[in-house]
Each structure stands twice: as C-alpha cells, then as structure tokens.
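> Sequence first, then the predicted structure:
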Amino acid sequence: MHKRDYIELLGENIYYEALEVAKKKKPISILFVHGFNSSSAIIKKMIEHVETLYEQKQRHNFNIFALDLPGCGKSSNNNEISLEFYGKIVSEFIKKFLSNHKVILLSHSMGSVPCLYAKKENKNVIDLIMTAPLNYALVDDENRYAQLKKWLVPSNVEDAKEAFLSLFYKPSNQHIMYVDRLAPMVVNNYQRDIKKFDNLLNNQILNREYLLNVVKPLFMNDDEYAIIYSRDDKYLMVEQIKMIERDKDVKTYLLTECGHATFSDKWKEVYNIVIQRINELENEAK
C-alpha cells in the first residue's frame, strides 16, 4: 500500500513514494511536488494521516504520490537543473504512473512552476493547488532579492540558521535544537549546492526578467488553479499573491500563523483544503 521506490525518468533515478488507497477504476491521485532543495519528506505527515484513516477503514477517495526532483532528496542529478527540466520530470511521472488517474497537483514553493508546466502537458490533470508558490513577482523588491539570495544557498552558519528558522511561524524548541546541527552541514555543502543550483537559482528563480517573460505567462494561461498562502510567510510576500489576484481570477486560501514551511506549520489545513477541492470537483462531475 505505502510504496517507496525509484523510477528512471529522462536519465535520472527518481525516488518516489506512493500511497494507493482509492478503489475506483480511474481514481483521483494527488501528486506532491516539493520546493527548492527540499524533498518529498515534507509531506510525510499528510501521507501518514491518510494511511491511518485507511487502516481505520475510513473511506478515502484519493491516492497520494510524492517524488524527489533531480538534485534533491534521494534522486540523482545527471542533468543541468532548471524549472523546465523539473516540469518535464513531473510530466513524465504522470505519463508513466498516472495516465489512467485523475491527477491533482499539490505543490510547495518552487515546485509550483514545474506543476504549471506539467498541467499544460497532461490533460488528465484536473486541478493544481499551489502552496506559497514561486511566482513572477518574487524579486520585484531589491531587498527581497538580497534576502532570498542569502537564504536559499547560505554561505555561513549565521545565514543558514536564519534561513531555516525563518521558514516557520514560531520555531519549536526542536527546530531550534536541530538548526545547531543542520547549519554547519548546510555550509559544508555550499560549494556543491551553489554549483548544482547555479542555473536554477541565478538564471531563473532570482532573475526578474526570466520570471516576467517565462513564469508569468504560465500563471496567466487559461487553466484554473488555487493558491494557499500566509501573511506570516517570510519568503513569499502577501503583495505578490495580491498581484496575481489582480492579474487573474484565481481562488486563494489564506492561512494564519503559518510560515513558509506550510506542510510543517499547517499541514492539516492544507489537507482540509484538498478534501474541499476534491468534493467540489466530484460534485461538478455529477
């Protein structure tokens, strides 16, 4: 039922997890796509929750899949990393695994842009729910640009600690203790990560021209999607989401007391929004 395995996609060995509990012939399946230099592990609590409900014999009408993008988690890194390549990986995963499923893409942060690519390429993707999404207004403010450049690949222990603790609305004692072990490891990997993510970070995520010319059209296409965000996110500003709302008619959900680490601070609220969206889609199909 809860499967952990690897699959070869576009020259990469991709780690994924699959929890298949839906019994329909053409089931609804959530595919989770993580953010920058993260992994599928951040959706662990939601997967465990769905698994517990199933074991308690409570009806559950969707599966959950999650993957590690190239260069992240347990997956390989044999190609230059880019948002376009990540989009192709997500799209290929859908074609290989979920071609007979009704797919809902659930993304966090940077993972939202690859999902926008994949939604265009796969007609069986019926919804996209983006949490704290990378967006075309991300670095409109020069101070935000400088802050994100310092946080995304920190070069010293102080910046690494600040970057990690700033992910949360209110860091727990466990977070504070963990950061003392994490920060030196992050800094030790600085040269590796700055090289690995150079194109993705400097030519794309932090490149205002790229965001406006390439990412904005993805947000402005005719497909529907939803955005989950928080006023307390230190990585993504509320003004960015408001700009998207002005540019396009989009459904948004505002979380309170939640940092950028949405699936740590408020995973239950995200889960409830997913359930709500699924119920709405099923009612529309009747």
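The structure has been received and is ready for your questions. Residues are numbered from 1 along each chain as shown.
> CA only for contacts and neighbour counts going forward, please
Fine.
> mind checking how far Ser82 is from Leu148?
Look at Ser82 and Leu148: by Cα to Cα, to the nearest Å, they are 18 Å apart.
> And for Lys242?
According to Cα to Cα, Lys242 stands 20 Å off from Leu148.
> So for those two, which residue has more residues nearby?
A direct count of neighbours by other Cα atoms under 10 Å for Lys242 and Leu148 places Leu148 higher, at 21 against 12.
> Pasting the second one now:
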Amino acid sequence: MDKKFIKIFDEEVFYVEENTGKEKVLFLHGFNSSHNFAQQLYLLKNRNYDVVAIDFPGCGKSSANSEITIEYYQKIAQEFVKQINYNFKLVVGHSLGGASALYLLNSKMVNYALLAAPINYNILSAKLDETTEKLKRWLIPSNLNDAIESSENLVFNNKNGYKENLNKIATMFLKITKFKERNFLKLVTNQIINPNYLKKEIKKLYTQSNNYEFIIGINDMFVPFMSVAKIANDLNKNLSAISNCGHAIFFEKPEQVNEKINKLISSL
C-alpha cells in the first residue's frame, strides 16, 4: 500500500491506498484507532477491492491541531473525499467512524455505507448511568485496571494469543490514551456518552438515507448488538450478525467482513 499525507484544513492527514485497478473502498476507523484497525482484512488475498484508509486527526500519524469533535471528523472525511477525487461507491465505518460514514452518505459523497458496530442512538439504553460510566472508563482509562478491562472486552476470542498479551496491550493502550486524553476528553463526555447528543445528532444521521446496512459481532461489549438490531428492525435495514465476535470485528472475523464487502461491491 502507498502511504501518504494530505493537507486538510490545518491538519496533516495520513492515509494509505492501494492501486491495483480494483474498485476503491474507503475505510473509516473508530475512536482512538487508526487506518490499521482493519489490518487483518487488508492482508486477505481474496479481496475484490482496493483499500483507502485514513487516520483521523489525533489518531495514528495524523496531526491534531484543532478541537476534535464528531463534526470535525465528518468534515475531515468529506474534504478528504473531495480532494482525493475518487468515486467511492462504498464506505466502511467502524464504531465512531460510522458517524462520518453516514455523513458522507447523507452528503451524497458515497453511494452506500457498511456500518460495522457503529456508534448509534441506542448504545446507552440499558442501565444509563452504569453504561455511561463503563464506557468512559473503557474509552479513557485512568489506570491499568481500567485499561485491562477495556482491552479484554474489546474482543471475544483469544485470537493470535491476544489475551496472553493482555497486560502488555493494556499498558501500551493506557500510555497512548494518557498522552491523548486532552484531545479526546470532550469528544467522549460531550458526544459519545452524552444521551442527549446521541438521541438528537446521531439519530438524525440514521434517518436521512436508506443506503446503508449493518454488520456487528453478537458478543460486542462496546456497541451492544441489540442497540443495532433495534435500529435495523425499526428502519428496515439489513443486519449481518457474526457469532463469537466482539467489537474488534475486523481483527476477529476479517473473512466474514471481507465476504460482505465483496458482495456489496459486486452489487453496487
């Protein structure tokens, strides 16, 4: 993959892209992640598409020169598509990246969106106070125990010895999060775990377009499966449920996600 930077507003945004002549698919990562979130999928040989994936500001190799909000990420994604000038038929948004994927869809910058365990307006529906407190600890851990709990609940399977390396993974996660906390604290408290914001701003994203569907692990502890299933049922959207899979869907079940993307690409 080619590795590049692009100037968007006052940011240096890092991205990767393939150029094998296949249909290009845009990948948008989740909270405090990077373009590498789908690395296990990128490594698959039977993909019928080229990958284009960015690092949002404050993540990966991109700069963080402005206040980070969901709206800022949405504008970054929109400007990226404008500048790179590819005709993306499909955008794949994971977790927080789902908000930007829907924004691109609603702005008619892409034709269709696959939302993988996306942020949604139902994620706090069960035991509001308890869920809000848990998500805040998991997204911005204040100590190693929180980081271990967060990292452990990110996956369902012990793939590639993940759980044997949990302490090392959590220690690195805590270190990175502490360094970036000033960038992400308002994003988490004012938006991601703010029920009023979710019910107003995030819900609007879901009701503006019909051209999206869901894929999610049944055992997801960050974005509850039922929070997505309810939207799929209420708004008559297709939902692909993957058993024995947590929030790290691209790490745990890349083959199933790739199969879904291949099918969508062939039908668009």
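Structure received. Just so it is clear, the structure is predicted and the values come from calculations on it, not from any experiment.
> Secondary structure element for Phe219 of structure 1, which one?
Using DSSP states H and E, the element containing Phe219 of structure 1 is helix 216-220.
> Quick one: the residues in structure 2 that that helix pairs up with.
Residues 203-207 of structure 2 are matched to helix 216-220 of structure 1 when aligned by TM-score structural alignment.
> just how off-centre is stretch 191-198 of structure 2 within its chain?
With Cα atoms, centre = their mean, to the nearest Å as the basis, stretch 191-198 of structure 2 stands 17 Å off its chain's centre.
> List the buried residues in it.
Neighbour-count burial for stretch 191-198 of structure 2 flags 191-193, 195, 198 (criterion: 16 or more other Cα atoms under 10 Å).
> do the same with stretch 120-131 of structure 2
So for stretch 120-131 of structure 2, counting by 16+ other Cα under 10 Å, buried means 120-124, 131.
> And the helices in structure 1, which stretches?
Remark: helices assigned in structure 1 by DSSP state H are 44-55, 83-97, 112-121, 142-152, 157-165, 173-188, 190-196, 198, 208-210, 216-220, 238-247, 262-265, 267-285.
> Summarise which helices and strands the longest one is packed against.
The helices and strands touching helix 267-285 of structure 1, judged by 3 or more Cα pairs under 8 Å, 6 or more residues apart in numbering; DSSP states H and E, are helix 44-55.
> Show me which positions of the helix holding Phe219 of structure 1 end up buried.
Within helix 216-220 of structure 1, judged by 16+ other Cα under 10 Å, the buried ones are 216, 218-219.
> just curious, which of the residues you listed is nearest to Asn283 of structure 1?
Distance to Asn283 of structure 1 across those (Cα to Cα) is lowest for Phe219, with 25.9 Å.
> Confirm for me that that closest one is in contact with Tyr117.
No - contact criterion Cα atoms under 8 Å: Phe219 of structure 1 and Tyr117 do not qualify, at 9.9 Å.
> who touches Glu51 of structure 1 in this structure?
Neighbouring residues of Glu51 of structure 1 by Cα atoms under 8 Å, 6 or more residues apart in numbering: 2, 19.
> With Gln240 of structure 1 instead?
With Cα under 8 Å, 6+ apart, Gln240 of structure 1 has these contacts: 135, 137-138.
> Identify the residue of structure 2 aligned to it.
Taking TM-score structural alignment for the superposition, Gln240 of structure 1 sits opposite Ser227 in structure 2.
> Count residues in the vicinity of His260 of structure 1, would you?
A count of nearby residues for His260 of structure 1, using other Cα under 10 Å, gives 25.
> I meant to write Tyr42 of structure 2 there.
Tyr42 of structure 2 sits with 18 neighbouring residues when counted by other Cα under 10 Å.
> when you align them, which residue in structure 1 goes with it?
Looks like Tyr42 of structure 2 aligns to Ile47 there (TM-score structural alignment).
> unless I'm mixing things up, that match is touching Glu17, no?
No - if you go by Cα under 8 Å, Ile47 of structure 1 and Glu17 don't touch, sitting 9.3 Å apart.
> The alignment partner in structure 2 of Ala261 of structure 1 and Asp234 of structure 2: what is the separation?
In structure 2, Ala261 of structure 1 lines up with Ala248, judged by TM-score structural alignment. Remark: distance between Ala248 of structure 2 and Asp234 of structure 2 (Cα to Cα) = 25 Å.
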